[in-house]
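Chemist: Starting from these lines, generate the structure:
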Amino acid sequence: MEVKYLGDYSWKSNIINDIPNIGRVKIGVIDGPINEYLFEKFVEKRDFSNASNMDMSSIHTAAVCSIINDIAPASEIYIAQVSDKDDVPMPERNILKALQWLVTEKKVNLINMSLGFYENCKGNCNWERRFKKLKEEYKVDVIVSAGNTSEKHPGASTTCPGCSSSAITVGALDSSNKIDTRINLRSIIQEKPEVYANGHVSVKLLNDTWQGISGTSFSAPIITGLISKHYFNLNNDMNYPIALNNLKNLKSYFEDFPDIIEKLEEAITLADKKYPNITSIEKQEILDMLNELMPYTYEKTAL
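Modeler: Prediction:
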């Protein structure tokens, strides 16, 4: 499946795309059925919905995975199917089984969840406790869509589990690179969503026609892909000089964002000072700085 991004997608600049993936990041995608004719570049899939047949009309999961693969093609994608059709309820028990499989068996680094429940949750729920444990004990980050407006749920707020403070929650921008008021739900948690990315994409179907789709479901995998793209840049001794050079190259891309330049300068100064005797803790500190940069861009451009 080919993907086109509508509106401003300057994050797909040559500077960003030329940065090599150092190591293969393992990404879990918890979603609906996967149409393998539209997307087949995954390592493994597992069906927790007990679907008897592939739903050929489903494009949601294929679109999510295609976006991740387009941005970070070196990543390994593991698909956990938790429903048998698009736009149907996803049982919580299926999602919990999927999380356990992806984290304990497949040992993924990141999980993309383009799904949610309309519960007007304030974040003090079981999902927060689960995601906090994933982050602290397994070092797994979860990227979640913030949810979309719905006639069935008027007045709803950011969907759960996007309300979790331990998740990276992603909202949608329109084609003018502004927060899309037609898509995004109101937020009863001031910090949510933390980031915004393109909410409108076009995907190429089997008959070679293009179909426009929109929603925070397609914003979330953009952030997942970008985080994956940089995940191991500063976490490998052999390639550390390359990663340091990439940090310096990033400065030209973020020249219009002084706050980001400041963070980059901090990372570069620390890297220059400590290399080659840098400790693993110090490398992780630099990696954390880098992983913050890409999502931060969307937060700034969305204002």
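Chemist: all contacts plus neighbour counts: C-alpha atoms, from now on.
Modeler: OK.
Chemist: in the stretch 201-303 of the chain, which spans are strands?
Modeler: In the stretch 201-303 of the chain, the strands defined using DSSP state E, counting those that start in this stretch lie at 210-214.
Chemist: all helices for it, in order.
Modeler: 220-230, 240-253, 258-274, 280-301 (DSSP state H, counting those that start in this stretch).
Chemist: Next, the angle helix 240-253 makes with the shortest one.
Modeler: Counting by axes from the mean of the first three to the mean of the last three Cα atoms, to 10 degrees, helix 220-230 lies at 130 degrees to helix 240-253.
Chemist: picking up where we left off before, is it possible to export the helices of the stretch 201-303 of the chain to a markdown table including mean neighbour count and distance to residue 129?
Modeler: Formatted as a markdown table, the helices of the stretch 201-303 of the chain follow (neighbours: other Cα atoms under 10 Å; distance: least, Cα to Cα, whole Å):
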| stretch | mean neighbour count | distance to residue 129 |
| --- | --- | --- |
| helix 220-230 | 27 | 21 |
| helix 240-253 | 17 | 34 |
| helix 258-274 | 16 | 30 |
| helix 280-301 | 17 | 22 |
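Chemist: So for residue 126, which of these sits nearest?
Modeler: Evaluated with Cα to Cα, the helices of the stretch 201-303 of the chain place helix 220-230 nearest to residue 126, the distance being 21.3 Å.
Chemist: now for the closest one, which elements pack on it?
Modeler: Under the contact definition 3 or more Cα pairs under 8 Å, 6 or more residues apart in numbering; DSSP states H and E, helix 220-230 sits against helix 60-71, strand 110-113, strand 141-145, strand 168-173, strand 195-198, helix 280-301.
Chemist: that older thread, redo the helices of the stretch 201-303 of the chain as JSON lines? Include distance to residue 66.
Modeler: Formatted as JSON lines, those follow (distance: least, Cα to Cα, whole Å):
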{"stretch": "helix 220-230", "distance to residue 66": "9"}
{"stretch": "helix 240-253", "distance to residue 66": "25"}
{"stretch": "helix 258-274", "distance to residue 66": "28"}
{"stretch": "helix 280-301", "distance to residue 66": "19"}
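Chemist: please give me the structure for this one as well, since I'd like to look at both together:
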Amino acid sequence: MPELIIDAREAAISSHLSVKRILPFRQRRMVGPFIFMDHAGPTSNFPSEITSMDVLPHPHIGLSTVTYLFSGNVTHRDSLGVEQIIHPGEVNWMTAGKGISHSERFEDPELLEKGGLEMLQTWVALPESVEESDPTFVNYKPDQLPVYTDTGVWMRLIAGNAYGLKNDVSVYSPLFYLHVILETGAKIDLPGEHSERAIYITNGNLELSGRTYSNGQMIVFSKNEAATVRAKTNTELMILGGEPLGERFIWWNFVSSSKERIEQAKNDWKTGKIILPPNDNKEFVPLPENRFKPASSDVPPPEPLS
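Modeler: Modelled structure (predicted):
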């Protein structure tokens, strides 16, 4: 049986963009190294000014952001000078390390007419040995991400290794992240390569041990648990996990093994030591005025941005 079921909660990441927030959750802060997960869309109901959905420049430390789209497109700009439009099936993998800022802009005026927007962003915490590494950014194209098909089953490996699939996406600790589509009645076993695993249902219904789970729910499994899920309808899901890294603190957009390092990052953002993207430096998200609370506190920190 699953260890925990997480129901997504609504969160706002810009003035006109709301998401389903899955991680972090009070009873389960991380699954393997994954410490954050947002699901935006599916939506075709856009504001008249689509740019009001933009997520302004904001900082990160101690993590990698992993952005994956089902539909639509988003323009990423960061303090390394990178400007990258991400399209469906691609992966934007940004490692913040010792500090980076980035923005996510919706600049395609035809987005309203192209089938809407649906995207996922996860954060992967970094091992202590690379928390202070130099920031990097890589965009991976669909042909760099292996696909496996079987009767009623389609899956794409976004990162790591699972089901015998591997790719060249650079990761810093043992993990896996998969996009899976199941036709009605199709079954799939939970991958066994990693000790911590979860399934997030983006659309459809899954059956597990006689119980049905639906879109917007994350099923977190016990360590090394064997399980088989069956699609009760055509179902789309993300399977993710890996090996735990140990305790991590999260405050706003900062992740670290050290509370003191987060305090430093707060000051670095306030004083401009984390620079803005050179091609998007006219506005930014200010540091929230909220005192630090560790991840184990009953008082949550400010809501993270993507």
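Chemist: TM-score of the superposition?
Modeler: With the length set by TM-score structural alignment, normalised by the length of the first structure, the two chains reach a TM-score of 0.32; 161 aligned residues with a Cα RMSD of 6.3 Å.
Chemist: can you tell me which of the helices and strands packed on helix 220-230 of the first structure comes nearest to residue 204 of the first structure?
Modeler: Of all these, helix 60-71 comes closest under Cα to Cα, at 9.4 Å.
Chemist: Next, the angle helix 220-230 makes with that closest one.
Modeler: Angle, helix 60-71 of the first structure to helix 220-230, by the same axes, to 10 degrees: 30 degrees.
Chemist: tell me what helix 60-71 of the first structure is packed against?
Modeler: strand 3-5, helix 220-230.
Chemist: I'd like the distance between residue 155 of the second structure and residue 55 of the second structure.
Modeler: Noted for residue 155 of the second structure: a distance of 30 Å to residue 55 of the second structure, by Cα to Cα, to the nearest Å.
Chemist: And the closest residue to residue 136 of the second structure other than its chain neighbours, how far from residue 19 of the second structure?
Modeler: In space, and not counting its chain neighbours, residue 136 of the second structure is closest to residue 95: 5.1 Å by Cα to Cα, 6 or more residues apart in numbering. Note on residue 95 of the second structure: its distance to residue 19 of the second structure, by Cα to Cα, is 22 Å.
Chemist: For residue 143 of the first structure, give me its contacts.
Modeler: Contacts for residue 143 of the first structure (Cα atoms under 8 Å, 6 or more residues apart in numbering) come out as 110, 111, 112, 113, 167, 168, 169, 170, 220, 221, 223, 224.
Chemist: thought residue 223 of the first structure was touching residue 295?
Modeler: Yes - distance between residue 223 of the first structure and residue 295: 6.5 Å, which falls inside the contact criterion (Cα atoms under 8 Å).
Chemist: So for residue 95 and residue 19 of the second structure, which sits in the more crowded spot?
Modeler: Neighbour totals were compared for residue 95 of the second structure and residue 19, and residue 95 leads with 30 against 22 (other Cα atoms under 10 Å).
Chemist: My guess is the more buried one contacts residue 78. True?
Modeler: No - between residue 95 of the second structure and residue 78 there is no contact under Cα under 8 Å: 11.1 Å.
Chemist: Tell me which residues of the host helix or strand of residue 250 of the second structure come out buried.
Modeler: Assigned by DSSP states H and E, residue 250 of the second structure belongs to strand 249-251. Buried positions in strand 249-251 of the second structure, judged by neighbour count with 16 or more other Cα atoms under 10 Å: 249, 250, 251.
Chemist: Distance to residue 198 of the first structure for the contacts of residue 143 of the first structure - can I get that in TSV?
Modeler: Conversion of those to TSV gives the following (distance: Cα to Cα, whole Å):
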residue	distance to residue 198 of the first structure
110	20
111	19
112	16
113	16
167	19
168	16
169	14
170	10
220	9
221	10
223	10
224	13
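Chemist: closest to residue 196 of the first structure among those?
Modeler: Proximity of the contacts of residue 143 of the first structure to residue 196 of the first structure (Cα to Cα) peaks at residue 170, which lies at 5.4 Å.
Chemist: isn't that closest one right up against residue 197?
Modeler: Yes - with contact defined as Cα under 8 Å, residue 170 of the first structure reaches residue 197; the gap is 7.1 Å.
Chemist: Between the two, point out the one with more neighbours.
Modeler: With neighbours defined as other Cα under 10 Å, residue 170 of the first structure and residue 197 compare such that residue 170 has more, 35 against 29.
Chemist: could you check the distance from that one over to residue 251 of the first structure?
Modeler: In this view, residue 170 of the first structure and residue 251 of the first structure are 24 Å apart by Cα to Cα.
Chemist: And residue 17 of the first structure, by the same measure?
Modeler: For residue 17 of the first structure, the distance to residue 251 of the first structure - Cα to Cα - is 15 Å.
Chemist: Same question for residue 67 of the first structure.
Modeler: From residue 67 of the first structure to residue 251 of the first structure the distance is 25 Å (Cα to Cα).
Chemist: Then residue 92 of the first structure?
Modeler: For residue 92 of the first structure, the distance to residue 251 of the first structure (Cα to Cα) stands at 43 Å.
Chemist: Could you do residue 267 of the first structure as well?
Modeler: 11 Å.
Chemist: Residue 291 of the first structure too?
Modeler: 15 Å.
Chemist: again, but for residue 5 of the first structure
Modeler: Going from residue 5 of the first structure to residue 251 of the first structure by Cα to Cα gives 24 Å.
Chemist: swap in residue 47 of the first structure?
Modeler: 43 Å.
Chemist: same check, this time on residue 240 of the first structure
Modeler: In terms of Cα to Cα, residue 240 of the first structure sits 18 Å off from residue 251 of the first structure.
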